[in-house]
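Chemist: coordinates only, sequence not included:
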């Protein structure tokens, strides 16, 4: 049964501290980027809107699909590798106002990043903010609890979850004309819809996320897993409730499947045509074998050994956070989602420098940290997150002013 949620103004007031904190962190990151770029005779706005993937999205918005670049080594970089929702939105915004396609992409990312922050708060607050003991309940316990029990936490876990997402070292990507913010917004609200029993909404949002990035498969798996587990538990539920879950199962994969099948038809290579397109970018999935070789290879010389060691520690930290989420009995839908996002990011066979960005949507991994910060003294938590925010802003500015794509 779908539980009633609080009225929208009340929900927004509860999320306001998280959104204001998020805006402050992102403003700091952008200000540092502007100053750093100016010191290196570069345009911060160009770095955010007209380089790397942002150029591909703007190009699709302007002329549609069909552009490709043939490299001297024979590789073919086709714009079919990029999913269509972001360029569609860029085209719509550019058509109704004075914005360029690049400007429109920047606006979409700014709005989507706030929507993502709100969605992350909603998920974290729903899972942790109504817990008297502060420990994550299982999926079954979560669904059985009456709505809306609240504890003394007052949304603190949700606020810290949003701030942690904002201060990630690659957080500057949230302000770029990339699709990460848009996807994370759709993902967070999909997960929230599942947690609150809004199955049709979850299916629609998951389908839209599937039109945004290939990792939309993680949401399909999450919606399917949660829905299938819920059927035997809610055997006595009204037939209409079961019908909504079935509809969610049907809707969730439509975005991903539709685009992949369209690419296969356009290329004449059938259902696997999208994999051929990715192969042209030397991208694929090998379970992490190539990434492991890359990391271990860094250990063979100095100073690259420090980078290799950092990679190994980073991967161990990500896997450790997932294990903590399992021990804290996060809801099944979150575990499936973050598990698949992590597997796809770490198992990709190329673009090793982009892996932190590919993990950006896996925000449930941050919930154990958010819970720890909420339990700590507010001043101490604020000092820790504030220091990380400064370091993240400096790192993001340096990163974008480098030679390679994020």
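Modeler: That came through, no problem. Note that the coordinates shown come from a computational prediction; the quantities given were computed from them, not determined experimentally.
Chemist: CA only for contacts and neighbour counts going forward, please
Modeler: Fine.
Chemist: tell me where this protein has strands.
Modeler: Secondary structure of the chain (DSSP state E): strands located at 68-70, 76-78.
Chemist: tell me which residue is most central in the protein.
Modeler: residue 361 (1.8 Å; Cα atoms, centre = their mean).
Chemist: could you pull up the residues touching that one?
Modeler: Contacts of residue 361 were listed using Cα atoms under 8 Å, 6 or more residues apart in numbering, and they are 180, 181, 183, 184, 187, 341.
Chemist: repeat that with 7 Å
Modeler: Shown in contact with residue 361 (Cα atoms under 7 Å, 6 or more residues apart in numbering): 180, 184.
Chemist: ok, it to residue 341 distance?
Modeler: To residue 341, residue 361 is 8 Å away according to Cα to Cα, to the nearest Å.
Chemist: repeat that for residue 229.
Modeler: 20 Å.
Chemist: more neighbours: these two, which one.
Modeler: More neighbours surround residue 341 than the other of residue 229 and residue 341, with 23 against 14 (other Cα atoms under 10 Å).
Chemist: hang on, that one packs against residue 216?
Modeler: No: counting by Cα atoms under 7 Å, residue 341 does not reach residue 216; the two are 8.7 Å apart.
Chemist: put this next to the first one:
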């Protein structure tokens, strides 16, 4: 791992986050003058996946055979546990035409809770190659993770520099739940689309961002924070209208990107409703994973905080947590991230606060918060914070070691299923 370099000066909040003119495919993707940066980054990401693969292989030897793994546990069957079984079911048989209900008429857990892009892409590749879901699902995730890492590097490099970007990507790829980037889950594919979307916004590639937003609407329910980032990108473009006049075609394309985020938010619930004949098919299905069978904003976070810290101190610690996240994203130590990535780092946790039932799956839901890795290491601030940046290398190695240990804990305690019931990852 090369030493982390001190970021360059000269990045401001108002400056539009566009680094090369999108006049060619290379310009849009940010592939001009990359030299050996991208190969080094992908090699570092591959090393992270090897470490995770070794952890998975070792812990797989401790997994007792279940209905998920079959009579013999292997590395590949171990990668399709928990939600992976739902994705396998969808890949093989699609979605039910009617919502399953019990004798009392209550909706039961079913496949409509899971977004279709990953399992249907897996099914297409299964038909093409003749391979089973265990091979194809984990491979799709593995390849998508490389795409996400590359796009993340192209997004962060103009802001942080080569070495600091490499450090942030490695730290992200080593998070405790980063193992899901190579198993039969949708996280890697969603991260690939998310990072490409953010990269397209930073390059003013509005129509590309529109298409990616629509694809995200079939991969992960994160349209609301995407819309917030898109609004900031449009505001930045509007701010520069005197120096760079906005043509009508660009204005319409920018509005299309914002509309794409709106459509993304309702696309899958609408498909579920039309397919089952029940307008609330998606929300009714999602509620079956809640203990109260209701989706109530904020309440699960309050209940969980009170459960762990008491009726008085629980809400205090909860507010403290989100204030800390806001400080991380808004403080001078995040100045180099720019307005768009700062907005994402605020809007996404706020979205989780509204819609998520916080439990053991929270570790997976933290994976999209990759920009805050630059803040944790200390490479995201203005050069006047040089004292903070001098310790970036130490913080990187300490966090990397802690994250790898956390991966072992996550795989052994959460991913490994201990019958008859266990906490989900």
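Modeler: Yep, it's here. Note that the coordinates shown come from a computational prediction; the quantities given were computed from them, not determined experimentally.
Chemist: if I look at the aligned partner of residue 18 of structure 1 in structure 2, how far off is residue 54 of structure 2?
Modeler: By TM-score structural alignment, residue 18 of structure 1 lines up with residue 41 in structure 2. Per Cα to Cα, residue 41 of structure 2 is found 20 Å from residue 54 of structure 2.
Chemist: equivalent analysis for residue 307 of structure 2, please.
Modeler: For residue 307 of structure 2 relative to residue 54 of structure 2 (Cα to Cα), the value is 36 Å.
Chemist: ok, residue 142 of structure 2 next?
Modeler: Taking Cα to Cα, one finds residue 142 of structure 2 at 14 Å from residue 54 of structure 2.
Chemist: who's more crowded, those two?
Modeler: residue 142 (22 against 13).
Chemist: that one contacts residue 179, doesn't it?
Modeler: No: using Cα under 7 Å, residue 142 of structure 2 makes no contact with residue 179, being 9.9 Å away.
Chemist: tally of neighbours for residue 27 of structure 2?
Modeler: 15.
Chemist: what sits against it?
Modeler: Counted by Cα under 7 Å, 6+ apart, residue 27 of structure 2 has contacts 20, 21.
Chemist: next one: the one 3 residues further on
Modeler: Going by Cα under 7 Å, 6+ apart, residue 30 of structure 2 touches 20, 154.
Chemist: before we move on, what about residue 219 of structure 1?
Modeler: 187, 206, 337.
Chemist: 8 Å instead, please
Modeler: Here residue 219 of structure 1 is in contact with 187, 190, 191, 206, 209, 210, 252, 337 (criterion: Cα under 8 Å, 6+ apart).
Chemist: mind checking how far it is from residue 257 of structure 1?
Modeler: Residue 219 of structure 1 is 13 Å from residue 257 of structure 1, by Cα to Cα.
Chemist: between these two, which contacts overlap?
Modeler: Common neighbours of residue 219 of structure 1 and residue 257 (Cα under 8 Å, 6+ apart) are residue 210.
Chemist: from the chain's centroid, how far away is stretch 28-37 of structure 1?
Modeler: Mean-position distance between stretch 28-37 of structure 1 and its chain equals 23 Å (Cα atoms, centre = their mean, to the nearest Å).
Chemist: quick check: buried residues in it?
Modeler: Buried residues in stretch 28-37 of structure 1, counting neighbours by 16 or more other Cα atoms under 10 Å, are found at 28, 29, 30, 32, 33, 34, 36, 37.
Chemist: ditto for stretch 45-54 of structure 1
Modeler: Here stretch 45-54 of structure 1 shows 45, 47, 48, 49, 50, 51, 53, 54 as buried, counting by 16+ other Cα under 10 Å.
Chemist: again, but for stretch 357-376 of structure 1
Modeler: For stretch 357-376 of structure 1, by 16+ other Cα under 10 Å, it's 357-371, 373-374.
Chemist: is residue 277 of structure 1 in contact with residue 80, as I believe?
Modeler: Yes: the pair formed by residue 277 of structure 1 and residue 80 meets the contact definition of Cα atoms under 8 Å, at 6.8 Å.
Chemist: so which elements touch the longest helix that structure 1 contains?
Modeler: Secondary structure of structure 1 read by DSSP state H shows that its longest helix is helix 8-39. Applying 3 or more Cα pairs under 8 Å, 6 or more residues apart in numbering; DSSP states H and E, one finds that helix 8-39 of structure 1 contacts helix 44-49, helix 101-128, helix 156-166, helix 378-400.
Chemist: nearest spatial neighbour of the alignment partner in structure 1 of residue 276 of structure 2, chain-adjacent residues omitted?
Modeler: Using TM-score structural alignment, the partner of residue 276 of structure 2 in structure 1 is residue 267. Excluding its sequence neighbours, the residue lying closest to residue 267 of structure 1 (Cα to Cα, 6 or more residues apart in numbering) is residue 273, at 6.4 Å.
Chemist: what count of nearby residues applies to the one you found?
Modeler: 20.
Chemist: how close does it get to residue 279 of structure 1?
Modeler: With Cα to Cα as the criterion, residue 273 of structure 1 and residue 279 of structure 1 are 10 Å apart.
Chemist: please apply the same query to residue 261 of structure 1.
Modeler: 17 Å.
Chemist: ditto for residue 269 of structure 1
Modeler: 13 Å.
Chemist: can you check residue 363 of structure 1 too?
Modeler: 28 Å.
Chemist: again with residue 143 of structure 1
Modeler: 42 Å.
Chemist: please apply the same query to residue 118 of structure 1.
Modeler: From residue 118 of structure 1 to residue 279 of structure 1 the distance is 36 Å (Cα to Cα).
Chemist: ok, now residue 9 of structure 1?
Modeler: 47 Å.
Chemist: same deal with residue 95 of structure 1?
Modeler: Counting by Cα to Cα, the gap from residue 95 of structure 1 to residue 279 of structure 1 is 34 Å.
Chemist: ok, now residue 393 of structure 1?
Modeler: 34 Å.
Chemist: between those two, point out the one with more neighbours.
Modeler: residue 393 (26 against 16).
Chemist: residues in contact with the equivalent of that one over in structure 2?
Modeler: Aligned counterpart of residue 393 of structure 1 in structure 2: residue 407 (TM-score structural alignment). For residue 407 of structure 2, the contacting residues are 52, 55, 174, 175, 176, 177, 178, 179, by Cα under 8 Å, 6+ apart.
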